[in-house]
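Asker: pasted the sequence and its predicted model underneath.
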Amino acid sequence: MTADVPELGAYAVDARDGRVGVVMGWVGTYVQLRPPGGGREWDCPPGDVRPAPPADIVRARVRERNAEGRLP
């Protein structure tokens, strides 16, 4: 992990495609991100992970709340 990679549980942006995810951990040299509200994790090189800006964090939290409301 590098100093620029957000900590575990933080919202981050994959700079390669702009997707926002939650930092779930590290596998080898990659950071694992999960979409807000759940879904399949993806691997991102640490050099392409950026802290999510506040507006992206708000949108991510809304997505998570909406996903919680759809649970059985």
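Answerer: It's in. Numbering: from 1, shown residues only.

Asker: okay, CA-based contacts and neighbour counts for the rest of this
Answerer: Fine.

Asker: show me what contacts residue 7?
Answerer: Residues counted as contacts of residue 7 (CA atoms under 8 Å, 6 or more residues apart in numbering) are residue 23.

Asker: using the three-state scheme, assign it.
Answerer: coil (DSSP: H, G, I helix; E, B strand; the rest coil).

Asker: use this one as the comparison:
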Amino acid sequence: MTGTPPTAFPEVGTMVRDTSRDKVGRVMAHLHGTLWLRPPGGGQEWTAYPQDVLPLSASESLSSRVAELNRRARQPY
């Protein structure tokens, strides 16, 4: 078998950086060779190709999670 191996898909729930848009998002689904991402704290989902995303470092992931929790805490019930 020759050629490049298929790009691995990050697990659903993983926080990644979409390098094509320079945005951080949580992987919500895999569909037809693309990833569906949602910004931390919610919002409009977008699609990205697996080769365009990078996993977040531990500090980036923690920062995104804290920002998400802060947004939720400010929302009225």
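Answerer: Nice, I can see it. None of the values given here were measured: they were computed from a predicted structure.

Asker: what does the TM-score come to for these two?
Answerer: Overlay of the two chains. TM-score (TM-score structural alignment, normalised by the length of structure 1): 0.86; 71 aligned residues with a CA RMSD of 1.5 Å.

Asker: longest strand anywhere in structure 1?
Answerer: strand 20-27 (DSSP state E).

Asker: and that one, what does it pack onto?
Answerer: Counting contacts by 3 or more CA pairs under 8 Å, 6 or more residues apart in numbering; DSSP states H and E, the secondary-structure elements packed against strand 20-27 of structure 1 are strand 11-14, strand 30-34, helix 54-69.

Asker: just send these back as CSV, with distance to residue 2 of structure 1 and mean neighbour count too.
Answerer: Converted to CSV, those look like this (distance: least, CA to CA, whole Å; neighbours: other CA atoms under 10 Å):
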stretch, distance to residue 2 of structure 1, mean neighbour count
strand 11-14, 14, 24
strand 30-34, 10, 22
helix 54-69, 21, 14
